[in-house]
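In: Predicted model and sequence follow; I will ask about them next.
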Amino acid sequence: MELLKHQNSHLRELAAAAILSLSSAESNKSTLASSCAPNLLSQVLCSGSVQARVDAVTSLYNLSTSEHEPKLVLDAKAVVPPLISLLKECKKYSKFAAKTTFLLEILSSSEQGRGAITNVDGGISFITLVVDHASPKEMSCS
């Protein structure tokens, strides 16, 4: 986790990739979700390379699918703008778009999340466009 805090962006990106690997195992999800990893991954969403941001989204998605407590908790105000930005940059019907949309769906379950989504210029209309035009198969994250 300390590498995600490092000033060197290359080290942060390597740490995000390592968290991605760790977040793939169910046995690691609750430990990672309760650590500082989600907040640090949120920072990578804002300032990382394309690959680091993809790794961060995928890690957050993996952590959000944990079957155990504690569940993933994210700061919607910090996470929603870069998620919508990434959604606008990626192919609308990719698995990556599906994972990003899934995270936004989770965030929309809270008042803070809905407010954050509403505050992003064009956020709701873009999310609607992605969801309306994707088939269930395209939006499947599995």
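Out: That came through, no problem.
In: Please count neighbours and contacts with C-alpha atoms only from this point.
Out: Fine.
In: sec struct for residue 27, please.
Out: helix (DSSP: H, G, I helix; E, B strand; the rest coil).
In: That one - how many residues pack around it?
Out: 13 (other C-alpha atoms under 10 Å).
In: ok, second structure coming up, stack it against the first:
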Amino acid sequence: MVVWQAVPYIAINLYAATTQVDKSCLEAAQLDGCSKLRCYWQITVPLIKPSLMVITMLSVIWDFNVFNQIWLVSQGGPRETTATIGIFTYKKAFVSFDIGTGAAASVLVTLILLALTSVYIRYLLKSGEDL
């Protein structure tokens, strides 16, 4: 996914998560002398960490799977400067007819995303979140 296309999704989700933070926690910290920046980093961010994890995982998966926009605009060029793993896999398998390398790259990407997802699920289970 092109970077700017994910901005509305990320912004709305982060805004929704921050509006759900308990105001009494922030007020108590401010009464104890906590600055706005410190309140944000030590209270708000830990409370919205599950939302941050979901947004991060989805962004990584989307970024690994970006193909259409890059292929239609530049086909990974000039000199492969805008090529992603998806473009590399497509070119290897269907342009160069090196099916084995293209399939291996696809399997490798699938395994990487599976590993990242399993780390995220392990984090959820460890923190007591419901799946």
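Out: Received it, and whenever you're ready, just let me know what you need. It should be emphasised that the depicted structure is a prediction, and the values quoted were computed from it without experimental measurement.
In: TM-score of the superposed pair?
Out: The pair, once superposed, lands on a TM-score of 0.22 when counted by TM-score structural alignment, normalised by the length of structure 2; 48 aligned residues with a C-alpha RMSD of 4.8 Å.
In: all helices for structure 1, in order.
Out: 9-23, 26-33, 37-47, 50-64, 76-89, 95-107, 111-119, 123-133 (DSSP state H).
In: what's the most buried one of these?
Out: Most buried of those, by mean neighbour count (mean count of other C-alpha atoms under 10 Å): helix 50-64, with a mean of 23.
In: which other helices and strands contact it?
Out: Under the contact definition 3 or more C-alpha pairs under 8 Å, 6 or more residues apart in numbering; DSSP states H and E, helix 50-64 of structure 1 sits against helix 9-23, helix 26-33, helix 37-47, helix 95-107.
In: what separates residue 115 of structure 1 from residue 79 of structure 1, distance-wise?
Out: Relative to residue 79 of structure 1, residue 115 of structure 1 is positioned 12 Å away (C-alpha to C-alpha, to the nearest Å).
In: before we move on, what about residue 13 of structure 1?
Out: From residue 13 of structure 1 across to residue 79 of structure 1, the span is 17 Å (C-alpha to C-alpha).
In: where's residue 82 of structure 1 relative to residue 39 of structure 1, distance?
Out: 13 Å.
In: wait, I meant residue 22 of structure 1
Out: 16 Å.
In: what do you get for residue 23 of structure 1?
Out: Distance of residue 23 of structure 1 to residue 39 of structure 1, given as C-alpha to C-alpha: 14 Å.
In: Please apply the same query to residue 127 of structure 1.
Out: Taken as C-alpha to C-alpha, the span from residue 127 of structure 1 to residue 39 of structure 1 is 23 Å.
In: tell me which element residue 50 of structure 2 is part of?
Out: Following DSSP states H and E, one finds residue 50 of structure 2 within helix 49-64.
In: and that helix, what does it pack onto?
Out: Judged by 3+ C-alpha pairs under 8 Å, 6+ apart, helix 49-64 of structure 2 is in contact with helix 7-19, helix 99-127.
In: okay, the angle between it and helix 99-127?
Out: Our comparison of helix 49-64 of structure 2 with helix 99-127, counting by axes from the mean of the first three to the mean of the last three C-alpha atoms, to 10 degrees, yields an angle of 180 degrees.
In: Buried ones in helix 49-64 of structure 2, by neighbour count?
Out: 50-52, 55, 57, 59, 61, 63-64 (16 or more other C-alpha atoms under 10 Å).
In: Can you list the buried residues in the next helix or strand after that helix?
Out: Under the assignment DSSP H and E, the closest C-terminal helix or strand after helix 49-64 of structure 2 is helix 68-73. For helix 68-73 of structure 2, burial by neighbour count (16+ other C-alpha under 10 Å) applies to 70-71.
In: picking up where we left off before, identify the farthest-apart pair in the buried residues of helix 49-64 of structure 2.
Out: 50 and 64 (21.3 Å; C-alpha to C-alpha).
In: Helix or strand: which one has residue 24 of structure 2?
Out: Residue 24 of structure 2 belongs to helix 23-31, assigned by DSSP H and E.
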